[in-house]
Structure formats: structure tokens, C-alpha cells
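Chemist: sequence and predicted structure, then a few things I'm wondering about:
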Amino acid sequence: MPGVAEPVLKLVRRTTEPVAAQILRSTGAAVIAYVVATATLSEPAPLTAPLTALLVVQVTLYATVNMGIKRVNAVVVGVLIASGFSALVGLSWWSLGVTIFTALIIGRLVRVDEFVPEVAISAMLVLGVTSVAAMAWERVFETLIGAGVGLLFNLLFAPPVWVQSAGASIDGLAREMGQMFRDLGSDLARPVTVAEAAERLHRARRLDHDIVEVDASLQQAEESLMYNPRVRQGLLHRVVLRTGLDTLEICAVVVRVLSRTLTDLAKDRVDEPLFPAEVAAHITELFEQMAGAIESFSVLITTPVAASAEEAEERLADALTASRTTRDRVADMLLAAVQEHPRKWQLHGALLAEVDRILDELDIEKRAERLGQELDRRSADLHERHPRLLAFRRRLGLVKGAAQEKRAEVEVEVL
């Protein structure tokens, strides 16, 4: 089943993206911004306000706030630049060029990202009018109205939380990796052509593309949890999903290396099975158990319900225990086989090392340790960025001790 993850991603996006809701939200925000601007400003056609609202209303509240701040910043900077040049030199071909050049440079310095051209556009529009001061303030007010309406719209009609679609993407990736293990195991007891082994290797390499798409889906989910009034402990959800995807990414790399090891064995054993029948049967069983472990790990990190997560953790623990037992049995059999036929013995050792690496990455205790480290790192970042807020909470008695402080930081959601 090659390429399972990509169709899963596309299916999830088609069925969960509220396209109609996003269109209605953007249209409504733009119209309301225009009505408010028309009622409060003297500009006959204040189109900057609906344009700003249209750009500001995004699929996540975090993106809305981020976009609104950047656009307002870009317009204000552009207006200030134009006001300064207009007072000094007025409008001419060379002053226009200097204004644009200066606006683009300052736009990059103030870090408005994709709104760097907006700095120059605002400067040009203001520079080209006779009443500079009036035009400057009108444009700033229009932008503030559009940004405010867009933000208010997303506060009242909160965008969806994208954790479910990100979880489905991660689950699709894990199932593809699990199916790869099953397919690799089915080839061990028979002669495998070099072309067949190479195809397995190319399929493993394509996992990199799937991981990129899953990462994009997870980034959207992480943004949807930030600043969202419907979400509690959003930081914890983000950390669980992110560390889980990091683990699966490491496993994908090891799967690629494992596929290369089996490809090298296939090149050496063209007309014979990769392993003796008894050894192949146990390695196939091991791969089946590892496939179950990867899929159980995916369920564990994507399941928000505590009872279901406990059940998934139990299944993962059972799969890891069974895999380690089978792995020891396979190691003994491979050692005996190598002592009898030492040809390509190093590939047998590489196979066991790659299996050990995956089992180690999926280990439950290691996952808990990684979660703790990431939460500690996020907490330390939060201390550095918002020391006064946390000190104020401590004085009020809202934070007592490191553990409660971490929980409080998660609930505050100021990241």
C-alpha cells in the first residue's frame, strides 16, 4: 500500500476544512469593516478597511492576531515614512524612488514579513496626496478598523481546532510505516529481486515527503490551539503531538536505513531467500509486532480521551514487550546462522541495530522523559519572555511550586 499517507492527508483536508465557513467569515468581516469605516471616517470609499479585514481573518485565531499586528505595523511605518519625506522634499520621481527604497528596507527591519510591500504601498499612497496629514491618519484608522473587525470576528466566531485533522495525518503516516514493515516481512522467506528491493527502498524514502505534509498539518493544529478561547491546556496538546511526530520522523529514517540493509542483502543473494525459512518466520513476526507498536504509538499521541489513551499505552507496552522478546530470539538465530555462514554478517548486525533503535524510540519511559524535557524547555522560554506575568501570579498565590507553575503556564496560554 505505497503512498497511503498522502491520500489520507488529502481526504482529511477535503472533509474537515470548513471552506464555506471561512468564506462567509471573511466576507462578513470585510463588509462590516467597510460599514464601520464609512460611518466613522470622511473617506468616501474606505476600501483599506475591508481589505485589511479580508487579509486578517485567517483559519486560526493565532494567525489572525499575528496578521493583524503585522499589517497595522506595516501601514503605520509606511505612513510615517511618507509623512517625513512629504514634509522635506515633496513628490518627484527621485523622492518617490527614495521613499520606496527606504520603505522596503525599514519594512524588513521591523519584521512585517509578507507585508514588506505594504510599507512601500502605504508610503506611496500617502506621498501622492496634497493633504498628507489627513490622508495618513485616514489610512491608519482604516487599517485599525479592518484589523479590529477581523480580530473581533474570529473571537466571536472562533475558527475550528485542527487537532483532529493533524491526528488523522499522523495516524495515516504511522499506518503507512506499519504497512511497510508488514510488506518487508512478507519478502524475507523468498528470493527478492534487486528491483523489488529497490522499490521498497524508494517507498521508504517517500516517507520524507509524507512527513513534510504531516508537519504542515501539525503546524496548523498548533496555531489553532494558541489564543483559542475554546481550548484549555493547548500547550500540552501541542507538545504531545510535536514530540510524537518527532519520534515517528526518527523511526521513518531508521525504516529507510533498514530498507537499504535488506536491499544490500538482496543484491548479495539474488537466487536465494534473504534468510533461512525459520529465521525469516521469526523476523516476519518481529516486523508485524513492530508495525503494531508504531500504530499503537500513533493512537496514544493522538487520543485526547484519558481512558482511550491508557488503553493505547497498554497495547503499546504489550507490543514493545513482544517485539523485544522476538528480537532476542532472532538475534540468537542470526548469530547461529552467521557462525555457520558468515557471508555479509555485518548486515545482520545492522538489521538488529536498526530494530533496537526503533524500539528504543517508541519506549514509553523515553516518551515521558521527552515530554517532560519539552515542557521544561517551553516553561523556561515562558519565564524569559513573561517574567512579570508569572511573578504577579505567584504573588497572588495562583502558582505554588514548580509542578503547579507549569500547569498554570499551560492554562495561561501566553505562548
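Modeler: Here it is on my side, so go on.

Chemist: from here on, contacts and neighbour counts on C-alpha atoms
Modeler: Fine.

Chemist: just give the closest residue to A312, not the sequence neighbours.
Modeler: L300 (5.2 Å; Cα to Cα, 6 or more residues apart in numbering).

Chemist: tell me, how many neighbours does the one you found end up with?
Modeler: Counted with other Cα atoms under 10 Å, the neighbours of L300 add up to 24.

Chemist: give the contact list for it.
Modeler: A309, E310, A312, E313 (Cα atoms under 8 Å, 6 or more residues apart in numbering).

Chemist: which among these end up buried?
Modeler: Neighbour-count burial (16 or more other Cα atoms under 10 Å) applied to these gives A309, A312, E313.

Chemist: how about the helices in the stretch 101-250 of the chain?
Modeler: Along the stretch 101-250 of the chain, counting by DSSP state H, counting those that start in this stretch, helices occupy 116-127, 132-156, 163-186, 194-205, 207-225, 234-268.

Chemist: among the ones you listed, which is nearest L54?
Modeler: Smallest distance to L54 across these (Cα to Cα): 7.3 Å, for helix 132-156.

Chemist: look up how far A281 lies from F181.
Modeler: 14 Å (Cα to Cα, to the nearest Å).

Chemist: neighbour-wise, which of the two wins?
Modeler: F181 (23 against 17).

Chemist: and here is the other one:
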Amino acid sequence: MPRLTPQTARAARAWASEGWQALVLGWRPDWMNLVRVTTAAVLAYVITRAVTVGPIDLTCSLTAILVTQASATGSLRMGMVRVGAVLTGIGVALVVSIWVGLSWWSLGLVIFVSLLLGSLLRLGPQALETPISGMLILGASLQNTAAETRVLTTLIGAAVGILLPLLWPPAIPVGAAAASVRTVARRQADVFAAAADDIDEGRLTGESIAAHLRAARDVGDDLGRAGELVGRVSEMWQWNTRTIGRADVSPLLRSGLDSLQDCAAATRALFVALGHEARDEDVDGAPEFSDEVRAAVAVVLRDVGSCIDSFGALVEAETSGDQERRRVLLDDNMELLRETRAILTDLMLMESGGGPTDQWLLRGSILRAVDRILQVLDAPARAAQHARWRDEQGRRVLPGPTISREFAPLDRAVLTSLRRAWRRTRRSGAVGGAGAAPTRRP
């Protein structure tokens, strides 16, 4: 039975931990969204019972569920498109159910007309919600309910579905988006750290570099997930009452993610160049690098990973206002990387002096990839960009992690001040009671 290397064991433990976290977090429901949709359905039914007389069906609740789910996600424009798609399907189903009821040909008619109207109204990807809503309403119309009552209940459900997300808006996942950007930076830093460890332990082989190149390309999945979360924050920020008086941090997250994407491209180019420089394990010959250059390459890779990791921490801290300490750390790591990069350049120049030109061009591509990462992660440029963003936002406060919670807890400082005030009140009351004259019992 083959033995596991320490690197393989660490990778297995990390994979098991990340897989378990993904499994636990993946099935966790959005409780507030469940409560919001349920409240809309019940509220629409209660209002319908209060304003109508006689038997009613559940068209009001069904319409409220469909419209609430449509209007609570995305920007105002996308929400209105989805609401329009739902109401179009509901309108077609109401006309058909009032006049002919449910049959195989009326079902086909509702689907065809709904798709046709969705195409004419240019609803795009939301066009499928039109026949879906129509089929649901058509199926709910089997009860013997007056046509005017069904129209009224549909309008009540639509009004509740539109107004409830405005009065009780969905939470914006700012903290989750910032954490996803931080995860991308950490994954890239882990790739560089693992490559540096391998170079320190042995020769620079083609197989090991190919493995690290695959790991660098796998970071693209994390980039995609982070991009979806950041895009969701940007869309949900519009016309959401939770954002009143709060600074829009989505541009910071987007620019930080774009920088990490540029770093990912430079990372792949760097490992491709290292792969051309390396050779296979079964090939004998002179080492690809001298011991000094190999050690310097490992140090540079490790420093690059530290810079990317500190940049991700800075982007995450910018959403909560704790970026000064992170910016100082990034400055220090960048300065250290410039020094180690200069040492590596001198060693490569001395080693390749008088050698073939293509060898120096190949090693120069490694240095150019490092320079690209230095350019992308420039801390002063990031600080200037943050200052321009701060001027645009004015005096709006940062959202922090509490904007992604439905009911944010009181701040620790507020609780401490309240506790101290309560203690002073008790102490003053005790002192006053001690100094007061005792009363005699009758």
C-alpha cells in the first residue's frame, strides 16, 4: 500500500474540511426568504377574505408567492421584468379559465400564448416564467369562483407581492461576497506556497510544475463563484431600503476581484514559463537552475503568495473600514517582493551570462509575470482608487457585515455603555437609599 506524502496528507485534510463546509453551508436554507414568501401568501389571503364575500380560491396566495419571489431578487429593472412575466402569464390564464376552464387544448393555448407574449415583450431569460405562472393559475381555477372575484384576488396577490419586498427587503450578502474575494486570494496564495515548498524540497520538475499549473487553473472556479456573489450584491443594491445611508461597496469588490483575475492570468503565465524551464525526472543532465537561483525562485514565489493573500485581506477589510492595518501589511509584503525579485534578476543574469538568448528570454518571461503581479497589486494605486470611491460616496457609512443579517445584534460598545449606565444607576440608588432617613413602622 503506497504511503501518503505530507503534502498529499495536507491536501486531503484541506479537501475534506472544505468539502464538509460546502456540504453544511450548501443545504442551509434562507430562513428569512422562506418567512417572507410565507408571510406574503398568508397576508394576501387575509386581505382577500376581508374585502370579498363568498367563496374564494387561493389565486391570491399563489400570485403573491410568484410575484414576491420574482421582485425580491435582483435590481429594480430585473425585478420588474420578472413581475411583468408573472403577471402576463397570470392574465392569460385568467382569461382562458374564465371562458373555457381547464382542458388539454386550453392548457396548450395558455402555454403558447404566454410564450408568444414573452417573446413579443422581450422578456429574455425570464420568458419561461410566463407559461409557468399561467399553468399554476390555470390549475388553481378549478373551483367555482366568480370571474370578478378571481381577478380581484389576483390583483391583491400581485400588490402584496410587489409591496412586501419594498417594505421588508431581502438581505444583501455583502459579507459573503467579501469573504468569497478573500477566498480567491487565499487559494492563489496556497498555490504559490505549495510550489515554493516543492522547489525547496527537490528539483524543479515538469510534473510538479504541471500539477501547480492545474491548481492555478482550478482557482477559476472560485473566481466564478465570487463573481456571481459580487454581481448579486451590485444588482440587489438598487432600490433596497437596507442601503439607505450606506456606501455602495460593490465597486470595491468588483475592482478587487478584477485585480485577482489579472493575477490569476499572470500566475498561469508564470507556471507555464517555469514548466518550459523545468525538465522531466527521468532525464539526466545539468540542473535547470543552480541551487542559488532555485532557492531565490522559491522565495519569490512565497513572497508573491503573501502579497496576493494580503491584497485579498485588504479588499475584505475595505468593506468594514479596517483597511489601514491591511494596507500597511500589503506595502511591507510588496517591498519585500521587490527586493527578492531584484535578487533573483541578478542571479539569473549572472547564471545565464554568455548563454543562449532564448534561455534568457524564457527566464525573462518569469520575471515579467512577477512584474505584472506587482503592477496589479500596487498598494498606492489601490489607496488612490479607494480615496476616489470614498469621495463619490460622501458621508455614507460602510455597510459592514451587519447588512447581510435580517436582525443585526447591538454593537458590543453600545451594550457595554448601557451596562455601565445601569450599574451607575444602581450604585447611585444604593447610596441615596443608605443616606435617607429610616422610616418608622406604625
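Modeler: All right, it came through fine. As the structure is a computational prediction, the values presented were derived from the model and not from experiment.

Chemist: follow-up on the earlier one: quick one: which of the buried ones among the contacts of L300 of structure 1 is nearest to E196 of structure 1?
Modeler: Closest to E196 of structure 1, out of all of the buried ones among the contacts of L300 of structure 1 and judged by Cα to Cα, is A312, at 34.2 Å.

Chemist: thought that closest one was touching S296?
Modeler: Yes. Applying Cα atoms under 8 Å, one finds A312 of structure 1 in contact with S296, separated by 5.8 Å.

Chemist: count the residues that sit near I301 of structure 1.
Modeler: Count around I301 of structure 1 with other Cα under 10 Å applied: 22.

Chemist: what do we get in structure 2 for it?
Modeler: Correspondence of I301 of structure 1 to structure 2, assessed by TM-score structural alignment: V315.

Chemist: touching, C60 of structure 2 and I47? I think so.
Modeler: No. Assessed by Cα under 8 Å, C60 of structure 2 is found out of contact with I47, at 9.1 Å.

Chemist: any shared contact partners between those two?
Modeler: Counting by Cα under 8 Å, 6+ apart, the residues touching both C60 of structure 2 and I47 are I156.

Chemist: more neighbours: which of those two?
Modeler: Of the pair C60 of structure 2 and I47, C60 is the one with more neighbours under other Cα under 10 Å, namely 31 against 15.

Chemist: output the contacting helices and strands for whichever helix or strand that one is part of.
Modeler: Taking DSSP states H and E as the criterion, C60 of structure 2 maps to helix 59-71. Helix 59-71 of structure 2 sits against helix 31-51, helix 76-99, helix 129-139, helix 147-167, with contacts defined as 3 or more Cα pairs under 8 Å, 6 or more residues apart in numbering; DSSP states H and E.

Chemist: most tightly packed of the ones you listed?
Modeler: Mean neighbour count (mean count of other Cα atoms under 10 Å) peaks for helix 129-139 among these, with a mean of 24.

Chemist: what's the mean deviation for it versus structure 1?
Modeler: Mean deviation of helix 129-139 of structure 2 from its aligned counterpart in structure 1 after superposition (mean Cα distance after the TM-score superposition for structure 1): 4.9 Å.

Chemist: how far does that helix sit from its chain's centre?
Modeler: Taking the mean of its C-alpha atoms, helix 129-139 of structure 2 sits 32 Å from the chain's own mean (Cα atoms, centre = their mean, to the nearest Å).

Chemist: so what touches that helix?
Modeler: Residues contacting helix 129-139 of structure 2 (Cα under 8 Å, 6+ apart): 59, 62-63, 66, 82, 85-94, 96-97, 101-102, 107, 110-112, 114-115, 118.

Chemist: what angle do it and helix 147-167 make?
Modeler: 130 degrees (axes from the mean of the first three to the mean of the last three Cα atoms, to 10 degrees).

Chemist: so which strand or helix has the match of I301 of structure 1?
Modeler: V315 of structure 2 belongs to helix 291-318, assigned by DSSP H and E.

Chemist: and that helix with helix 250-277, angle?
Modeler: Using the same axes, to 10 degrees: helix 291-318 of structure 2 against helix 250-277 is 170 degrees.
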